[in-house]
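K.L.:
what follows is a predicted structure for the sequence shown.
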Amino acid sequence: MSKIFVARLLGLDVFDPLGDRLGRLRDVVVVSRGPKRPAACVGLVVEVPGKRRVFVPMTRIQSMEANQVICNGLVNMRRFQQRGQEILVVAEMFDRMITFVDGSGRGVIEDVGLTQTRRGDWEINEYYVQRGEPTANILGLRSRRRHKILVSWDEVSHGAQTEPQSADTFVAAHDEMKPADFADALHEMNEKRRLEIAAHLQDERLADVLQELPDREQVEILSALGLERAADVLEEMDPDDAADLLAEVSEETKHQLLDLMNEEEAKDVRRLLAYPEGTAGSVMTPVPVILTPESTVAEALASVRLEELSPALASTVYVVRPPLETPTGRYLGQVHIQALLRAAPPEPLGDILDTELEPMSDLANISEVVRHLATYNLTSVGVTNKEGRLVGAITVDDVLDHILPDDWRSQD
């Protein structure tokens, strides 16, 4: 019989029979067969180019070794979505608390061993376990005794008392993952697991991740949070993304959440919601970088260095007459970051203004904005109202979500 541990498979290249690389192995899918039979391994989750994760059934696996995995036949490139009784070994079993059947205590799963049976099927055969309960050290961080053992499948209880992998363990293990990639991982989970993980994220982290999920899953998670926590998360989101999300909930819920939000944060969101859908005003960012013509290049460079600014927003400084909060005084022009880098630090922005590029009307159709950005090779453009006051700016990422298909995040 062949045997291999899942942790050794992670990150391995997966090849087709011709030697072409399909992608990298990210997880293993097993299906429970009840408490009396080992869970059967039914396939692998492979990350293909474009960071999409697909399912490769074990019937397509030609060989699975410690240095590579080779598959045969055609692989369905549809995005993987967890179903029914499927369990992701890394995402759901690693760090799961288990109980030993001999009554000797409990332990934590650190790795899972797979064995190929005489029939050629793969199933869970062993666990690499760290004995003992998690304990807290003097810093309050989880730690465990170092007594690690290898136990066979039948030495572990698989009854109802088996605990799932804690959500905080998953969150901590993926702390460095980019929001878009974390959102992809959530998208692949079943609804119950997705809500468990979302509930354990900090408000700011959850806000960043929510913005990357399909509308249906955004509403699903927001609804499960409860009104007060949902309002806190909305405050952490970019106003345009918060407005887009609120547009998907009922009128009653929308008004309840807006009333619970911080007054300043809610004001920006209310302004965006007041615009007709599909207009520049409905998708703009109401807080771009705004300065006066008397402000210096040095001040402008300091303003665009702020960590919370996206690269697209940081690429342009909009110059207006006071007041500087949107809707501002009269819009005068813009200064691109390249112009700032070429100018002397003490030079006033009024001397290097680009006044030739016209701003967009807040009532312009999104398609007009897209054409404008493409025509002039811009990453952002100012948005003004009929009085010529700056009310916001539209960046490339603001319009991409609106010109791509509604389900682009979950497309195969």
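P.N.:
Nice, thanks for sending it over.
K.L.:
only C-alpha atoms from now on, for both contacts and neighbour counts.
P.N.:
Fine.
K.L.:
let me see the contact set for the residue lying farthest from the centre of the chain.
P.N.:
Here the chain reaches farthest from its C-alpha mean at residue 102, the gap being 42.1 Å by C-alpha atoms, centre = their mean. The neighbours of residue 102, taking C-alpha atoms under 8 Å, 6 or more residues apart in numbering as the test, are residue 155.
K.L.:
same thing with the one 3 residues further on?
P.N.:
Contact analysis of residue 105 by C-alpha under 8 Å, 6+ apart lists 99, 131, 132.
K.L.:
wouldn't the last one be in contact with residue 106 here?
P.N.:
Yes. Residue 132 is in contact with residue 106 according to C-alpha atoms under 8 Å; the separation is 5.6 Å.
K.L.:
structure B:
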Amino acid sequence: MSATRVFVARLAGCSVFDPAGDRVGRVRDVLVVYRRGKSPTVVGLIVEIPGKRTVFVGIGRVTSIGAGQVITTGLINLRRFVQRGGEVRVIAELLGRRVVVRDGSGDATIEDVAIEETAPGEWDVTDLFLRRPKTGAFGRGSTVFAAWDAVREKTEKGEPQSAEQLIATYSDLLPADLASTLLELPEGRRAEVAAELPDARLADALEEMDEDDQIDLIGTLPNERAADVLDAMQPDDAADLIAQLPEKQGEALLDLMEPEEAEDVRFLLTYAPDTAGGLMTTEPIIVSADATVAEGLALIRRHELAPALGAAVCVTLPPYEPPTGRFLGMVHFQRMLRYPPNERLGTLLDTSLEPVRADTSAAEVSRILASYNLVSLPVVDENHRLVGVVTIDDVLDYLLPDDWRSTENRRGPVSTSTAAIPIPRRRTSHGTRR
């Protein structure tokens, strides 16, 4: 049973199914067009299908919206979605927009948009969920519902549209999904959202983009902000990004970064990109031989730690920052789980695992990881001091084609009925869209 009224922000991430119950993808946005003298009408959904590819699903192909899911006829055009002139994305472009309430009660910001089925297969924007400006130093402004025709948009010349509500809508996205979503936004809106995202969140998204997209996005930020984001990135990812920039720009950003972070990045830039030194990260978990199993497990439980880095801890002599004292060995987390909490890690070393030198080729690193079913490999210098760790995700990034992240080159299966059936044209209120 289709709901007659749905709030768009709650649709984001909802699963899309075909009539047989097979999952097609998930909703990323709702596409509308404005009409003179009337509220905007919905022309379709922007749906992400397997492979991070976004496609257009015309509203006429939607048979049900409700209960956290969308049901379609199963007929979906696999052509990559491209926004056309006159089309507006509700989540990406309407949420956060400022409006003036026509009754004279003042300004407000759009926090959500309600769409309603006005006839079979036809949905229109009906109401807006608005938030008033806060009146005191603390708390948030009051909220109110208003019909679309009860407000008018307020956009001062040169005033950026608020991205706060859009960012809140994307708060639960995984970094790779956030990266894909950012790249699907119109260029101007993408820059606004990037400017408002927290440094760590934007850093996570940048790490999931290909080099060209990284450079384009970092170029929209002031140098001081760009340096803060680079500080929040993994040193190896930051080094890869800076290596793609013009030398003068890269050096300027390094000068603005925190000294410790910049030192790590400069160190990584001394290695060729196709070597263990060029692939490694300088932030593995490093402990002394006297550390206990309990201490080791506590370190790998940290929420911000990448899974590959949490698969093992490195044991060295002091100092415990790269380049460390002499590297003694690694202890895998599964081995730690088999021993009592007070067991010393120095007694649990994996003596069969030989570290590689920083100048070892990436091909050899890949062979070792594959041969011994490893997710990380320690890297040492000529004095057997630990300088970093190469993780499996870094090796995959190296082995895959440069454009592997591009949605243009990824087409996943959508359903058994979609790929072979030609999609007829559907007439909409603003023309045709295949």
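P.N.:
Looks like it arrived, so ask away. All values derive from a computational prediction rather than experimental measurement.
K.L.:
fetch the TM-score of the aligned pair.
P.N.:
Counting by TM-score structural alignment, normalised by the length of the first structure, the TM-score of this superposition works out to 0.85. Behind it: 402 aligned residues with a C-alpha RMSD of 3.2 Å.
K.L.:
returning to that earlier point: in ChimeraX, how would I select just the buried ones from the contacts of residue 105 of the first structure?
P.N.:
A single ChimeraX command selects the buried members of those (16 or more other C-alpha atoms under 10 Å):
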select :99,131,132
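K.L.:
and the contacts of residue 105 of the first structure, which of them are in helices?
P.N.:
Secondary structure assignment by DSSP state H places none of the contacts of residue 105 of the first structure in helices.
K.L.:
give the aligned range of stretch 388-406 of the first structure in the second structure.
P.N.:
With the alignment judged by TM-score structural alignment, the segment of the second structure matched to stretch 388-406 of the first structure spans residues 384-402.
K.L.:
ok, and what's touching that stretch?
P.N.:
210, 274, 276-277, 279-284, 308-309, 316, 322-327, 358, 362, 365-366, 369, 374-381.
K.L.:
just the buried ones from those?
P.N.:
Buried residues within the contacts of stretch 384-402 of the second structure, defined by neighbour count using 16+ other C-alpha under 10 Å: 210, 274, 276-277, 279-284, 308-309, 316, 322-327, 358, 362, 365-366, 369, 375-381.
K.L.:
how about stretch 213-228 of the second structure, which residues of the first structure does it hit?
P.N.:
Using TM-score structural alignment, the match for stretch 213-228 of the second structure in the first structure runs over residues 217-232.
K.L.:
next one: the alignment partner in the second structure of residue 253 of the first structure from residue 237 of the second structure, what distance?
P.N.:
Matched by TM-score structural alignment, residue 253 of the first structure corresponds to residue 249 in the second structure. Relative to residue 237 of the second structure, residue 249 of the second structure is positioned 17 Å away (C-alpha to C-alpha, to the nearest Å).
K.L.:
so what corresponds to residue 266 of the second structure in the first structure?
P.N.:
In the first structure, the residue paired with residue 266 of the second structure according to TM-score structural alignment is residue 270.
K.L.:
which residue packs closest to residue 287 of the second structure, ignoring adjacent ones?
P.N.:
residue 315 (5.1 Å; C-alpha to C-alpha, 6 or more residues apart in numbering).
K.L.:
sec struct for the one you found, please.
P.N.:
Of the three states, residue 315 of the second structure takes strand under DSSP: H, G, I helix; E, B strand; the rest coil.
K.L.:
counterpart of it over in the first structure?
P.N.:
Across the alignment, which pairs residues by TM-score structural alignment, residue 315 of the second structure is matched by residue 319 of the first structure.
K.L.:
hang on, isn't that match packed against residue 294?
P.N.:
No. Under the criterion of C-alpha under 8 Å, residue 319 of the first structure is not in contact with residue 294, lying 9.3 Å apart.
K.L.:
which one's more surrounded, those two?
P.N.:
residue 319 (28 against 14; other C-alpha atoms under 10 Å).
K.L.:
got the contact list for the more buried one?
P.N.:
When contacts are counted by C-alpha under 8 Å, 6+ apart, residue 319 of the first structure is found next to 290, 291, 292, 293, 331, 332, 333, 334, 335, 349, 350, 353.
K.L.:
got a list of what the aligned residue in the second structure for the first one touches?
P.N.:
Just to be clear, that refers to residue 290 of the first structure. In the second structure, the residue matched to residue 290 of the first structure (TM-score structural alignment) is residue 286. With contacts defined as C-alpha under 8 Å, 6+ apart, residue 286 of the second structure is in contact with 313, 314, 315, 316, 320, 321.
K.L.:
which residue packs closest to residue 286 of the second structure, ignoring adjacent ones?
P.N.:
Leaving aside its chain neighbours, residue 286 of the second structure sits nearest to residue 314 (4.7 Å; criterion: C-alpha to C-alpha, 6+ apart).
K.L.:
now swap in residue 100 of the second structure and tell me
P.N.:
Of all residues beyond its chain neighbours, the one nearest residue 100 of the second structure is residue 107 (4.5 Å), with distances taken as C-alpha to C-alpha, 6+ apart.
K.L.:
buried ones in the helix or strand hosting that neighbour, by neighbour count?
P.N.:
Per DSSP states H and E: residue 107 of the second structure is located in strand 106-119. Residues of strand 106-119 of the second structure classed as buried: 107, 108, 109, 110, 111, 112, 113, 114, 115, 116, 117 (neighbour count, 16+ other C-alpha under 10 Å).
K.L.:
same check, this time on stretch 398-409 of the first structure
P.N.:
With the criterion 16+ other C-alpha under 10 Å, stretch 398-409 of the first structure contains buried residues 398, 399, 409.
K.L.:
which of the residues you listed fall in strands?
P.N.:
When those are checked against strands using DSSP state E, none is located there.
K.L.:
just give me the closest of those to residue 195 of the first structure.
P.N.:
Compare each of those with residue 195 of the first structure using C-alpha to C-alpha and the shortest gap goes to residue 409, at 18.4 Å.
K.L.:
right, and the closest one touches residue 214 too?
P.N.:
Yes. Between residue 409 of the first structure and residue 214 there is a contact under C-alpha under 8 Å: 6.0 Å.
K.L.:
higher neighbour count, residue 249 and residue 237 of the second structure?
P.N.:
Taking residue 249 of the second structure and residue 237 together and counting by other C-alpha under 10 Å, residue 237 has the greater number of neighbours (22 against 12).
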